[in-house]
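Chemist: Can you look at this prediction? I've put the sequence above it.
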Amino acid sequence: MTTVSAVVVSHGHAAELEVSLAALARQVDEIVVVANIPGSVGTVPEGARVIENASPRCLAANVNAGIAATVGNHVLFSNPDTVPGEDAVARLAAFMESRPSCGIAGPQMLWPDATWQPSRRRFPTVSGTIVRRTPLRRFYPPYERQTDHYLLAERPTEPVEADWMLGAFLLQRRTMLEELGGWDAGYRHYVEDIDLCYRAMRAGWERWYVPAAVVTHAYAAVIDRRFLSRHTLWHLRGMARYARKHPEALVARR
């Protein structure tokens, strides 16, 4: 029997949770919310459990705590800023069940205005990352010029394999998570989703984009708006860790 556990990490996102948890509760078998700081959770659906952290932890550590507290054979990680459309989780789970080698399945994501969001992406390279995270992006707008990384020319209507997908809403097979040792808590914030998908690939697990599952994502994209902030520094630290762990990945494509 297929069961889906949802793990949601909130860092002061109580207002967003009111909407996202209500939508999730109708589609999953259990929900665990990790409250990373005080005031992160308000009212939760009946049956949902809340883990209150004594002190803040990184995203990956919180996700791993949620995974450990759940029992479903599939684990959905969902951001507070996502709202799944009708049957989105069921569509992801059905696809995963149809392909035993699928370790991660992600939905089609839409911006709140219902326009398409490029959530299926290629693994990053050094040159592409430099353009995206420096003032060079003013001259080479990533969502316009980095067609290969964001797969901008592709709008698949049927499931297709992916290098990686935004970690905002990912269904994961528990056996894969156990094999990989969960998410890498060495990442402060950012890049842990790329790392998870890369390690899954190296272990022989497929990652699939399932466009029939639709999720609205109010993506803040903080590091896309400012060149220097604590978030951009966290992203740089994350990319540095990714480069140390997987140096071959950054030069695989140009």
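Modeler: Perfect, I can see it now.
Chemist: Please make it C-alpha for all contacts and neighbour counts, starting now.
Modeler: Fine.
Chemist: Show the residue spans covered by the helices in the chain.
Modeler: 14-25, 59-68, 88-98, 126-132, 142-145, 147-150, 174-180, 192-202, 222-225, 230-245 (DSSP state H).
Chemist: of all these, which lies closest to Thr157?
Modeler: Among those, helix 88-98 comes nearest to Thr157, with 13.5 Å by Cα to Cα.
Chemist: Return the distance of that closest one from the chain's centre.
Modeler: Relative to the chain's own centre, helix 88-98 is displaced by 16 Å; criterion: Cα atoms, centre = their mean, to the nearest Å.
Chemist: quick revisit: turn the helices of the chain into CSV, including mean neighbour count.
Modeler: CSV is the format used below for these (neighbours: other Cα atoms under 10 Å):
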stretch, mean neighbour count
helix 14-25, 19
helix 59-68, 21
helix 88-98, 19
helix 126-132, 16
helix 142-145, 14
helix 147-150, 17
helix 174-180, 16
helix 192-202, 20
helix 222-225, 14
helix 230-245, 17
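Chemist: A further structure is provided below for comparison with the first:
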Amino acid sequence: MQQALDSLIDAAVNIDYELFVVDNNSKDATVEMVKEKYPEVKLIINQKNVGFSVANNQAIAQSSGEYILAINPDTITSADTLKKALEFMDITPNAGGLGVRMINAQGKYLSESKRGLPTPWVSLCKFSGLHLLFPKSKMFDKYYMGWINEYETAEIDILAGAFMLLRKQALTKTGYFDESFFMYGEDVDLSYRLKLAGYKNYYFPETYIIHFKGQSTRKFSLRYISSFYGAMFIFVKKHFLKF
């Protein structure tokens, strides 16, 4: 958390901003640490874990900025990330949201930096492993949009929840995060609703963040499987099974 806050504050030099931390009833000393070391932070303290969507919506509702950055606490933001990303949004009025190139702690590119809409076919290709056999195919690897180069700015379908720079005006049309999603899927849903509202989502690789992903839930644990596939069912039911 401290690394995330320090890097964000460093990246926000000469930028007019407000910084929110929403604590979902953490069991460590996060609240005390934030109060002591970051008095400028607007701290929202929940008495229970209300989930990703509700927590972000609490902060968005109190925000006054032209842009909203939803970012995970297990990230480190590069010094030029906010400046470059905001400049791109300013000159791209049709952009509803933007994501940047993400790397892990070892410097390896994270393919979820850019994703396609997880339709049933796209999801089948992903989970069956077909996307690994045809990593640059628009038919078989749309999940990670493998035909788009890692360093190529491009329009994409889905932004990663770890870093979502959103236009506040666009959110007034789409609404905020859907609170039906507790963990996972909320980024997919909001990205899709931005496109339905006529906006575009962009992958912007001219800067990057480090994402220490997997800190909150171990992949393939029962909790992860239940949360992930439950979220995907909510999304499919909401947008593709309207009966």
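Modeler: On my side now, so go ahead. These figures come from a predicted structure and were not determined experimentally.
Chemist: After superposing, what score do the chains get?
Modeler: Taking TM-score structural alignment, normalised by the length of the second structure as the basis, the two superposed chains have a TM-score of 0.85; 227 aligned residues with a Cα RMSD of 2.4 Å.
Chemist: nearest to Pro45 of the first structure, of the helices of the first structure?
Modeler: Between these, helix 14-25 lies closest to Pro45 of the first structure; by Cα to Cα that is 6.5 Å.
Chemist: Quick one: list the elements packing against the closest one.
Modeler: Under the contact criterion of 3 or more Cα pairs under 8 Å, 6 or more residues apart in numbering; DSSP states H and E, helix 14-25 of the first structure touches strand 82-84.
Chemist: coming back round to it: closest one to Val34 of the first structure among the helices of the first structure?
Modeler: Per Cα to Cα, nearest to Val34 of the first structure of those: helix 59-68, 6.5 Å.
Chemist: which residues are in contact with that closest one?
Modeler: Here helix 59-68 of the first structure makes contact (Cα atoms under 8 Å, 6 or more residues apart in numbering) with 7-9, 32-34, 36, 75, 77, 182-189, 192.
Chemist: give me every residue that touches the counterpart of Val34 of the first structure in the second structure.
Modeler: Matched to the second structure by TM-score structural alignment, Val34 of the first structure sits across from Val22. For Val22 of the second structure, the contact set (Cα under 8 Å, 6+ apart) comprises 43-46, 55-56, 58-59.
Chemist: and which of those is nearest Gly99 of the second structure?
Modeler: Asn56 (16.8 Å).
Chemist: Can you find the partner of the closest one in the first structure?
Modeler: Match for Asn56 of the second structure (TM-score structural alignment): Val63.
Chemist: can you check Lys237 of the second structure too?
Modeler: That one, Lys237 of the second structure, aligns with Arg244 by TM-score structural alignment.
Chemist: Also Arg167 of the second structure?
Modeler: Match for Arg167 of the second structure (TM-score structural alignment): Arg173.
Chemist: now do Ile209 of the second structure
Modeler: That one, Ile209 of the second structure, aligns with Val215 by TM-score structural alignment.
Chemist: distance of its match from Leu166 of the first structure?
Modeler: 12 Å (Cα to Cα, to the nearest Å).
Chemist: Ala160 of the second structure: what's it in contact with?
Modeler: 99, 112-115, 187-188.
Chemist: now Val191 of the first structure
Modeler: 235, 238-239, 242.
Chemist: Give me the nearest residue to the residue nearest to the spatial centre of the second structure, chain neighbours excluded.
Modeler: The centroid of the second structure falls nearest to Gly161 when counting by Cα atoms, centre = their mean (1.7 Å). Leaving aside its chain neighbours, Gly161 of the second structure sits nearest to Asp187 (5.1 Å; criterion: Cα to Cα, 6 or more residues apart in numbering).
Chemist: so that neighbour touches Leu159, yeah?
Modeler: Yes: the pair Asp187 of the second structure and Leu159 passes the contact test of Cα atoms under 8 Å, sitting 6.3 Å apart.
Chemist: I'd like to know how far the equivalent of Gly185 of the second structure over in the first structure sits from Asn79 of the first structure.
Modeler: By TM-score structural alignment, Gly185 of the second structure lines up with Val191 in the first structure. Remark: distance between Val191 of the first structure and Asn79 of the first structure (Cα to Cα) = 15 Å.
Chemist: So in the second structure, which strand runs the longest?
Modeler: The longest strand of the second structure (DSSP state E) is strand 200-211.
Chemist: And that strand against the first structure, how far off on average?
Modeler: Strand 200-211 of the second structure, aligned to the first structure and superposed, deviates on average by 0.8 Å (mean Cα distance after the TM-score superposition for the first structure).
Chemist: and that strand, how far out from the chain's middle?
Modeler: Put simply, strand 200-211 of the second structure sits 10 Å off its chain's centre (Cα atoms, centre = their mean).
Chemist: how about it: buried residues?
Modeler: With burial defined by 16 or more other Cα atoms under 10 Å, the residues of strand 200-211 of the second structure counted as buried are 200-205, 207-211.
Chemist: repeat for stretch 24-32 of the first structure
Modeler: 24-25, 27-32.
Chemist: taking the contacts of helix 59-68 of the first structure one by one, which sit in strands?
Modeler: 7-9, 32-34, 75, 77.
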